[in-house]
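Peer 1: A structural model of the following input is requested.
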Amino acid sequence: MIKWLLVCMPAAIAASWFEVDPSVVFALSLAAIIPLVEVMGDATEQLAAKLGPTIGGLLNSSLNNAPELIIGIVALSHGLGSVVKASLTGSILVNLMIGLGLALIFGGLKFGEQKFDRHNLRIGGSMLMICIFCFVVPAVFEIGTPAGTRGLSIEISVILLVIYVLNVFITLVSGRKGESITPDEELDESNPPSPVWKSLSILAAAAVALAMVSDTLSESLGPTAKALGLSDTFSGIVLLGGVGGIGEVLSAVRFARSGRPSLVLSVTVGSTIQMVLLVAPLLVFGGLLLGQPMDLKFTSFEVVSIVLAVLIAKELTKDGEANWMEGILLIATYAILAIGFYNLPDMTAAAGIVKP
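Peer 2: Alright, predicted model coming up:
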């Protein structure tokens, strides 16, 4: 049903070409991104179907982050560094709060108590805590040496990329055995996945289309946010972060309803980890190549929100079991944070960012 929104893609491009009101262009672009992200997610799952839970989950979490990277690079090319950083925060919150929360709700309503692999929970929790440091350290460092944040961010980005490569290696070499086949998975086996070449072609076409729509979205974001009285931080966190993370949310809910909780963790927690280890440093280097300001110095409220999201998600799943009520708590936490960001003034100046 969501794929009907694909008609918004040519409409958004045409509206931008004919210089229609920026708010209309922004709304059409935002609507067009949703089905494009879903198309990329479906193609990714087709590729991952033959690779098992470990590699399949790794592929899903990696390629499901492609929309955030594409949107971020295009937005950076338009000089929207503060919005890009806010969208990173938003994607992390969406993965841990909305994606995991909805998965717990839908999975819990269908299967009752859901059980997770405690080993994977410990590994994922440890990785999330390490990821927090890449946000906390620049924020603290900026207090004493504001001018050195860019250089520090580049050095941290190199370390994050090294950790990402090592994490992929360990995941592939020592991947744990997946869950037993459920009736839902048996139905999936009766419907074999598409050929690899077809899935790759769909991924490539959707990525190009997403880049085109992201361009119209970035051009119309500033005027639209100004007209609606929205700050850069709120626009990035709630609007771009929410739309960019729709792929992970849909995948997490799909896996939860088919009784595969380990893949739920791979897509939500794993995607969050790779957002920090891969997407964030690539955007830092992308900003360097594009000559645009991009670092890992986030506002204090963004850092606090990310830390709280990680701690709450860890607390609710640390015993290896979860139910639908815990999913509601995660959704409620996101709603509280979104209200907080909406009521904050524009924090661009507070972050030390100069708008182009």
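Peer 1: CA atoms for contacts and neighbours, from now on please.
Peer 2: Fine.
Peer 1: Provide a list of residues in contact with the spatially most central residue of the chain.
Peer 2: Against the mean C-alpha coordinate of the chain, by C-alpha atoms, centre = their mean, the closest residue is S91 at 3.6 Å. S91 is in contact with 68, 237, 241-242, 244-245, 272, counting by C-alpha atoms under 8 Å, 6 or more residues apart in numbering.
Peer 1: from those, which two are the most distant?
Peer 2: Longest distance between any two of the contacts of S91 is 14.4 Å, between I237 and T272; criterion C-alpha to C-alpha.
Peer 1: ok, those two, which is more surrounded?
Peer 2: T272 (31 against 27; other C-alpha atoms under 10 Å).
Peer 1: Which helix or strand contains the more buried one?
Peer 2: If you go by DSSP states H and E, T272 is part of helix 261-274.
Peer 1: Buried by neighbour count: which residues of the helix or strand just after that helix qualify?
Peer 2: Heading C-terminal from helix 261-274, the first helix or strand you meet, by DSSP H and E, is helix 280-290. Buried positions in helix 280-290, judged by neighbour count with 16 or more other C-alpha atoms under 10 Å: 280-287.
Peer 1: What of stretch 318-331?
Peer 2: Buried residues in stretch 318-331 (16+ other C-alpha under 10 Å): 322-324, 326-331.
Peer 1: Nearest to A75 among the residues you listed?
Peer 2: I331 (27.6 Å).
Peer 1: I'd like the distance from whatever helix or strand E186 lives in to the chain centre, please.
Peer 2: Using DSSP H and E, E186 maps to helix 183-189. With C-alpha atoms, centre = their mean, to the nearest Å as the basis, helix 183-189 stands 28 Å off its chain's centre.
Peer 1: And stretch 343-356, by the same measure?
Peer 2: With C-alpha atoms, centre = their mean, you get 22 Å for stretch 343-356.
Peer 1: now what about that stretch, what contacts it?
Peer 2: For stretch 343-356, using C-alpha under 8 Å, 6+ apart, the contacting residues are 79-80, 82, 230-233, 297-299.
Peer 1: and what of stretch 183-203?
Peer 2: 39-40, 43-44, 46-47, 49-50, 258-259.
Peer 1: can you rerun that using 10 Å?
Peer 2: 36-37, 39-50, 63, 66, 182, 204, 206-207, 209, 255, 257-260 (C-alpha atoms under 10 Å, 6 or more residues apart in numbering).
Peer 1: let's see this one next to it:
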Amino acid sequence: MDISRRQLHLVSADAARRSGVDGADQEGNLTLSTSLRSPRLSSRSRASGHLEEPLLDPEAAAEAGESPAGNGALPPHQPPRGAHNSERARRHWRFAASHVSKLMPDNFANSDSDTASILSERRLARRGGDRSRDAIAQTFISTLAGTLGTGTVLQNQSIAMEHHPGVWSPGSDARCIGLMLVSSYINVLLACIPVGILAGALGWSPTLVFIMNFLALVPLALLLGETTEDLAVRFGDTVGGLLNATFGNVVELILSIAALRKGLYTVVATSLIGSILSNLLLVLGMCFLFGGLRFQQQRFSPLANKVGSSLLFVACIGIIIPTMAKRIYGSEVMTDAAVINLSHAIAILLMFVYFCYLTFQLKTHSDLFASGESEDNPALSLSGALAFLSAITVIVAVCSEFLTGAIEAVSEKFNINPSFLGLIVLPIAGNACEHITAVFVAFKNKMDLAIGVAVGSSIQIALFAIPFTVLAGWVMGTTFTLDFDVFSVLMLTVAVILAYFVSSDGSSNWLLGLQLIITYVLIAAVFFLEREPKHRSGGH
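Peer 2: Prediction:
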């Protein structure tokens, strides 16, 4: 472990000055101490190339007569003088030794997964509306220090949080992309990309094509989210919100368009509804369940949850109207042309509602979604981020094309309803990493962030992805309407109502989570057992 000597001297000087240990004792305890400060970049430190280091021990800082965020560590060559054996000295050295243990290699056996979790939390903070990422950023630096060595982090600040100019910077971009690629064990699935593409191009077994391309989409979705977040940080809240709206569900959008081109209207409709159901029932339920197993009761903001639920109700109404109008009034009154025109009008209105929601979230009522201001800087250069995002998007499009092309063959071979593949299987590809991280943050009692992810992702699908798919079909000349299967729409409405009732009071427990999960399993069982769809959703 490469812990810089400057860090060791700083903590020794700090602890010695606050406890009265002289230079001999300080030098003798160098091997037992590490930095009591967590690196943090400021405008001045970025300009000078050094890190400011705020104190992490408020009690010790108060006794020393300085604020926890202040500086003022004595240089290593100016050790303070004082008594050796005071209780205060022993307490400070114990505090220093405890921080050394946090940087030991055996505590970082799972450092890759820790880093991945932190990267994902950073993305989730914006997706869920919580933009207070200071603590996450500091933990990210600390994890890097434990994984790469403090000296490595200090010498390569571009890997962490340093601001890059908007020009091509191959060296630092390559290091940052390399860090993203090794930051999660899930990225091992990137090896499925060449196999899946080759299998699809050469016409190998449809089952192999489906499985390989499905697995390839899981890490690609993770990399897309991190790159999108990097661009969102650069452009600010407004443009960043639009970027997250566009690329936050890009895997679902590309899958839907690829299936739409092949005429798989039922798969398109069920995959979009399935994404909402998995967020509202499965993910939210797992957050409540695992968080409730650790904490008897967890609290979160009921007002933000109320806003999200009302938006989902609006989306449900927009889907119910064309679905039920034709069945109530008959095809003579509600002709196919009328349903198509009605769907286009509703899609435009739903997207308008979504952009109004972005204004509400990011501008007029941002205090409901943010707990404080944060300082964050992009890790990639602008050119590097755009190039990496474009490359990933192209690969996602290719994998999605082969995946959707194998759906019918897999459905026939294993006698599985295509609606089940769309409702249950396909949403996993685009949301698996995010869902896992949402459960982890709920286990850490960060319920506002976890619920923001589940409800926020549902809003993006309902008010952006579904209308976008309808309008994309209009442009492509492939008609896709909001005339969905009645049972699917009914289950969507039930899920929205149930999710609202279990979270309306701003508290949760494990039993509420279990109810949501059981509801999701019951819905999945219906689609699994149904062999022939009764209605071809969305197609005319």
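Peer 1: What's the TM-score once they're superposed?
Peer 2: Superposed pair, TM-score by TM-score structural alignment, normalised by the length of the first structure: 0.87. Supporting alignment: 347 aligned residues with a C-alpha RMSD of 2.8 Å.
Peer 1: Any idea how far the helix holding T272 of the first structure is from the middle of the chain?
Peer 2: Worked out by C-alpha atoms, centre = their mean, helix 261-274 of the first structure lies 11 Å from the chain centre.
Peer 1: for stretch 96-111 of the first structure, same thing?
Peer 2: Counting by C-alpha atoms, centre = their mean, stretch 96-111 of the first structure comes out at 17 Å from the chain centroid.
Peer 1: Kindly report the same for stretch 313-320 of the first structure.
Peer 2: For stretch 313-320 of the first structure - counting by C-alpha atoms, centre = their mean - the centre lies 20 Å from the chain centre.
Peer 1: quick one, strands of the stretch 1-150 of the first structure?
Peer 2: 114-115 (DSSP state E, counting those that start in this stretch).
Peer 1: Strands along the stretch 401-540 of the second structure, start to end?
Peer 2: So, for the stretch 401-540 of the second structure - with DSSP E, counting those that start in this stretch - the strands run 507-508.
Peer 1: re earlier: between the buried residues of stretch 318-331 of the first structure, which sits nearest I98 of the first structure?
Peer 2: Nearest to I98 of the first structure among those, with distances taken as C-alpha to C-alpha, is I331, at 5.6 Å.
Peer 1: got the contact list for the closest one?
Peer 2: 94, 96-102, 105, 325.
Peer 1: if you look at those, which of them are in helices?
Peer 2: 100-102, 105, 325 (DSSP state H).
Peer 1: For these, I'd like a selection string for PyMOL - just the buried members, please.
Peer 2: Command for PyMOL, covering only those of those found buried under the criterion 16+ other C-alpha under 10 Å:
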select buried, resi 100+101+102+105
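Peer 1: Just give me the closest of the ones in helices among the contacts of I331 of the first structure to C134 of the first structure.
Peer 2: Nearest member of these to C134 of the first structure, counting by C-alpha to C-alpha, is L100, at 22.4 Å.
Peer 1: What is the aligned counterpart of the closest one in the second structure?
Peer 2: Matched to the second structure by TM-score structural alignment, L100 of the first structure sits across from L284.
Peer 1: How about K115 of the first structure?
Peer 2: In the second structure, K115 of the first structure lands on R299 (TM-score structural alignment).
Peer 1: residues near that match, how many?
Peer 2: 15.
Peer 1: what's the closest non-adjacent residue to it?
Peer 2: S507 (4.5 Å; C-alpha to C-alpha, 6 or more residues apart in numbering).
Peer 1: doesn't L303 make contact with the one you found?
Peer 2: No - if you go by C-alpha atoms under 10 Å, S507 of the second structure and L303 don't touch, sitting 11.9 Å apart.
Peer 1: roughly how far apart are the residue nearest to R299 of the second structure and V394 of the second structure?
Peer 2: 42 Å (C-alpha to C-alpha, to the nearest Å).
Peer 1: which bit of the second structure covers stretch 267-276 of the first structure?
Peer 2: The aligned range for stretch 267-276 of the first structure is 453-462, by TM-score structural alignment.
Peer 1: how about the helices in the stretch 401-540 of the second structure?
Peer 2: 407-414, 418-420, 426-443, 447-460, 466-476, 486-503, 510-529 (DSSP state H, counting those that start in this stretch).
Peer 1: now the second one: which residue numbers in the first structure?
Peer 2: When the first structure is aligned by TM-score structural alignment, the counterpart of helix 418-420 of the second structure is residues 232-234.
Peer 1: same deal with the last one?
Peer 2: Here helix 510-529 of the second structure aligns to the first structure at residues 324-343, judged by TM-score structural alignment.
Peer 1: average offset between that stretch and the second structure?
Peer 2: In the superposition against the second structure, stretch 324-343 of the first structure averages 1.3 Å from its aligned positions (mean C-alpha distance after the TM-score superposition for the first structure).
Peer 1: how far does that stretch sit from the chain's center?
Peer 2: Using C-alpha atoms, centre = their mean, the offset of stretch 324-343 of the first structure from its chain centre is 17 Å.
Peer 1: now swap in stretch 247-254 of the first structure and tell me
Peer 2: The answer for stretch 247-254 of the first structure is 11 Å, by C-alpha atoms, centre = their mean.
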